[in-house]
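S.K.: Let's see this in three dimensions:
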Amino acid sequence: MRKKEATILIVDDDDDILFSARISLKKYFNKIITTNNPKKIGNHLTETTVDVVLLDMNYRIGFEDGKEGLYWLKHIKEVSPETTVILMTAFGSVNLAVEAIKQGASDFVLKPWKTEKLYSVVNAGVELARSKRKTTQLETVQKQKNEDFHKQTEHIIGNSPAMQSAVKLAYKVAPTDANILILGENGTGKYVFAKEIHLQSDRKNHPFIHVDLGSLNENLFESELFGYVKGAFTGAQKDTIGRFELAKGGTIFLDEIGNLPLHLQSKLLTVIQNRKVTRLGEGTEKPIDVRIICATNAPIHKMVDEEKFRQDLLFRINTIELNLPPLRERKEDIILLADHFLKKLTKKYRKEIEGFTKDAKAAMNNYHWPGNIREIEHIVERAVIISDVDKIDTTDLHFSTKKIEASLDTNLNIEETEKLLIQKALQKHQGNISRAAKDLGLTRAALYRRLEKHNI
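M.R.: Coordinates of the predicted model:
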C-alpha cells in the first residue's frame, strides 16, 4: 500500500502511546511527528504544514477533566485553522467530546484504539484539512482578484439621455439587495454596469464572481456553480466549493443567462428561491449570502412567450430591469468613448497621439457600430498600434462591413436599403461626403438631405 503524502503530529505525555500511535500510522502516512511536550506544538505548526494533530486531553497526573486538551485545541486552531484536530483520552466522556467538537475538534478517539479505526479517523481528518486548505487558497486568490478588480474599474462613460437614465437607475438600486437583470446587445457594457453596481453596494469589499453561462458546458453547470464533494463524479478527487459559495457576502454576475437550457433553469430557480446550494454528491444544503445580477443580449421576454425561458425564473431575476442602449442610439457618446479609449491605449502602448482628425471623427459618427463599445475599443486600439502620426485619420480606422452587406442581401425595404447603401458608401470613403455622394450618384446637398432623413 502506497503511503499518503500527509503530516501527522501526535501529542501525548505517555511515550508508550506515542510509540504505539506512530507504529499504527506510519505505514499509511509518509510523515509522523511525535512530542510529549504540548508546548512544542506551536514550533511544529510553524515549521511544517501539519494536516492532523492527534492531541491528548490530559497532561498532569491527577487532572483528568480535559481542560488542558481544550486549551491546546484552541491554540492549534488559532495558529493553523486548516489543521484537523482529533482529541485522544482514556477517560471517555460524552459531555467532554461534545465540548471539544464545539470548540473545533473534528473527532474524538478513545484509548486503547483499534488500528483500523484510528487510521479511518485520521485519514478523514487529512481529507478535511486538504479541503479547508483548498478553500482557503481559493478565497485568497479571489481576495487578490477582488483587490485587482477594484484597481481596474472601468468608468461608465456617456452624456446621452439614454445612458444617463441607465446610470441613474443603476446608482439608485446599487445600495439595495434587489436582483437585477441587465439587458442589451453584445458590447453595450453589461459587465461594466454589473461591476459598478457591486462597487456602489454594501457588498463592495466582498467578491464579485463573473460566470459566463454562454460558454459554460451544460455538464459542468452544477459542479461549477454549486460545487461538489470528493467522489461525486469521475475526477472529483477533493471537495470543491462552487461559484455561489465563493461569492459569499458579495455579488454573483450570471452573464448570458438567456443561453441557459430549460432543464438547468429549474435548478437555478431553486437556488435563487431557497438561497441554498447543495454540492454534487452531498445531501446537506448550504445557505448562501449573495446578491444576484444577471445579463443577456437575448430577447428574454419573447423567449418567455415562446416557452424557451421560464417565466417564474424571469420574475426572480428581474426585480429591477436595466436596459442599456446600443451605441447607434447614443451617437453623442461615440467621440467621448473614442477619446477615452485613445487616452487609455496610448498610455498602454507608449504612443504620443493627440487625438482624431475631423474626417476620422466624421467617419466614426457615421458608422453603425454593430459591436458597440467593445468594437470602438478594438478599432481605436488597432489604430493606436498602426498609427505613426500625431492624429489618427480615417485610413487608420478599419470598420466592419459584414453586417451591412448581409442586410443588403436580405432587406427588400426601399427606405432601409437606401439607408444601408448610404452607410456603406460613407464607410467605403471613411466619411468623405463628396466621394460618398459621387459614388451614390447624388449631389452633396442631396446626400445631406438623406443623412438628415435617416438620422445618420
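
S.K.: C-alpha from now on. contacts and neighbour counts both.
M.R.: OK.

S.K.: Tell me where the stretch 101-250 of the chain has strands.
M.R.: Ranges of strands in the stretch 101-250 of the chain, per DSSP state E, counting those that start in this stretch, are 107-110, 180-183, 208-212, 227-228, 240-241.

S.K.: Take those and lay them out in CSV including mean neighbour count and distance to Lys438.
M.R.: Compiled in CSV, the strands of the stretch 101-250 of the chain are given as follows (neighbours: other Cα atoms under 10 Å; distance: least, Cα to Cα, whole Å):
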stretch, mean neighbour count, distance to Lys438
strand 107-110, 19, 86
strand 180-183, 24, 40
strand 208-212, 20, 47
strand 227-228, 24, 63
strand 240-241, 21, 64
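
S.K.: nearest to Asn366, of those?
M.R.: Among the strands of the stretch 101-250 of the chain, the nearest to Asn366 by Cα to Cα is strand 180-183 (24.9 Å).

S.K.: tell me what that closest one is packed against?
M.R.: For strand 180-183, the packing partners by 3 or more Cα pairs under 8 Å, 6 or more residues apart in numbering; DSSP states H and E come out as helix 190-199, strand 291-296, strand 320-323.

S.K.: one more, for comparison:
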Amino acid sequence: MATILIVDDLKSTTDAVAQIVSANAHNPLTAASAEEAFALFKESDVDLVITDMKLPNKSGLDLLRQVREIDPMVPVIVMTAFGTVKNAVDAMKWGAFDYLTKPVSMVELEVKLDKALQQRSLLLNNQDLQLENNYLREEVHQQFSEIIGQSQEMQEVYSLVKRVAEARSPVLILGESGTGKELIAHAIHTNSDRSDKPFVKINCAALAEGILESELFGHEKGAFTNAIRRKPGRFEIAGAGTLFLDEIGEIAPSVQVKLLRVLQEKEFERVGGTETLSMRARIIAATNLDLEQQIASKQFREDLYYRLNVVSIQLPPLRRREEDIPILIAHFIAKYASELGKKIKAMSPAALKCLCNYTWPGNIRELENTIERAIVLTRNDQIDCEDLPIHIQQKNDLASDDSVDEEDLTKNMEDHEKKLIFKALLETRGNISKAAAKLNIKRTTLRYKMEKYDFLRYKFE
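M.R.: Reported below is the predicted structural model:
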C-alpha cells in the first residue's frame, strides 16, 4: 500500500481523488495548499504526489521543486486545464512524471497512478544499484563479475552456466545480437577446470572462407601465396583451454565439413600440412540465427548442429529483463563517466522512464552505446531525455499515452489523439514542424487537427 499526497484548494477535488486512491488500496493524504502539503511531505513517507498547478500563495510548480529537492525519487503528477499551458511546460521541465487534465477522468487517473507507483518502485530499486551490483558479484555470483543482471531469467542462466562449466561437452549459446553471448562463453570458461588455460575466440562471420579455415586450423609455410612461415591456428593456440566460435551459423559449408571432423575425431591438420594434431580444447559456439531454420534451408549441416548442441543456453533479450535495465544503466554510467572524465551524478527520472519504456532491439549493446552517447552529449551533471536519441524519445512518447476503454469509442479516440498532440506541442514549445515529426504525421495534418481542437489560440512557450 502506497501513501499518496493529494493537493488542491477545492475540497471536492481532493475528496474525489482520495476516494479513487482508497479504492485502489492506497493511503491518501490531502492538503489544500503547497505549504500544508510540503509539511505533510516532510513528516510522512510519501510515495506519490498529485497536485493542482493553481494553488493559493505558492503554486503546484513551487511544490514540485521542493519535493524534487528533498527526494527526486518521488513522482509528481500535476493536474491542469488546457488553458494553463506555460505551467504544464514548466512542470515537465522540472521533472513532473505526468499530467492530468481537468476534469480528471477516473480511469485515466487509475492508469497513471499505477504507472507512477511502478516508476517509484523502479527508482527505489535503482537508488543503491552500485551496492546491489557489489553484493551480487561478491556474495551471489562471485564467478560472474563481468555479467550484470539479477532478473529471474538471468538467475536461470547463471545456474545453467555453473552446471555446464563442470562438464567438457560442447555448448551452443543462442540469443539475439547484443545479448552478451561472449560474456556467457567466458563465464563458462572461468568457472571450469580450464580457467587457467587459454580462452581463444574467433568471429566466424568476420572472415572469408579461406581465411577462416587458416585461422581455425593454421597453415604450413608455402600453403598459399604470402604463407611465408608456419602459423598455428586457433585450435592449436587454445590447447587444452576453450575455443569460442562466435557467429557459427555464418560459416561456409566446406568449413562446416572440416569442423565436424574435428569434433568427431578430435584431430585436424594445418592447411597445406600432413601432420595430424590432436584437438584438446573445449568448444563453445554461439549464434543469433535460427539454426534449425538454417538446416531446413540447407545452409547448415544437421550433423554439425547436433555435435555442437549437446547443451544449449538461450539468452533472454533485454526487453524480457526489464528489472535489469536500471542496473545496466548505472553500470554503464559509472563506466563511461570514468572513461570520459565527466562528473555524471545520475539519470533523471524522466530519462530513466524513457529508457525503460524502450524495447531495445539491439539489446545490451544498444543500451551501452546509448549511455555512452548520452554522457558525451550531456552538458549537465545528469542525463536527461534530450540527451537520448530521438527515436527512443519518440517510442516513449507513444508508449506513455495509453488510451482507456469507454463506451463512446469515437470520443475516446479523439481524446487520446488530443492528448498526444497537446503533449507533442508542449515538448516542442509549439514548433509545428517538430511536433509533426514527433507524431509521425504531415505538418498540414497537424495544422488541421490544431484547428479542430482549438489549439491555435495557445502559446506553447
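
S.K.: residues in contact with the residue positioned nearest the centre of structure 2?
M.R.: With distances taken as Cα atoms, centre = their mean, Ile325 lies nearest the centre of structure 2, 4.7 Å away. Residues near Ile325 of structure 2 by Cα atoms under 8 Å, 6 or more residues apart in numbering: 318, 356.

S.K.: Look at it and give its secondary structure.
M.R.: helix (DSSP: H, G, I helix; E, B strand; the rest coil).

S.K.: Which position in structure 1 pairs with it?
M.R.: When structure 1 is aligned by TM-score structural alignment, Ile325 of structure 2 is paired with Ile334.

S.K.: Tell me if Ala6 of structure 1 really is in a helix.
M.R.: No: if the criterion is three-state DSSP, then Ala6 of structure 1 is strand and not within a helix.

S.K.: Report the separation between it and Glu127 of structure 1.
M.R.: 10 Å (Cα to Cα, to the nearest Å).

S.K.: With His301 of structure 1 instead?
M.R.: His301 of structure 1 is 47 Å from Glu127 of structure 1, by Cα to Cα.

S.K.: Comparing those two, which residue is more hemmed in?
M.R.: Glu127 (18 against 14; other Cα atoms under 10 Å).

S.K.: What sits closest to the more buried one if chain neighbours are left out?
M.R.: Nearest in space to Glu127 of structure 1, with sequence neighbours left out and distances taken as Cα to Cα, 6 or more residues apart in numbering, is Lys238 at 7.7 Å.

S.K.: Alignment lookup: the one you found to structure 2.
M.R.: Lys238 of structure 1 maps onto Arg229 in structure 2, by TM-score structural alignment.

S.K.: Number of residues surrounding the counterpart of Pro253 of structure 2 in structure 1?
M.R.: Counting by TM-score structural alignment, Pro253 of structure 2 lines up with Leu262 in structure 1. For Leu262 of structure 1, the count of nearby residues is 14 (other Cα under 10 Å).

S.K.: Next: Glu36 of structure 2.
M.R.: 12.

S.K.: can you check Tyr71 of structure 1 too?
M.R.: 12.

S.K.: measure it to Lys77 of structure 1 for me?
M.R.: Using Cα to Cα, we find Tyr71 of structure 1 at a distance of 10 Å from Lys77 of structure 1.
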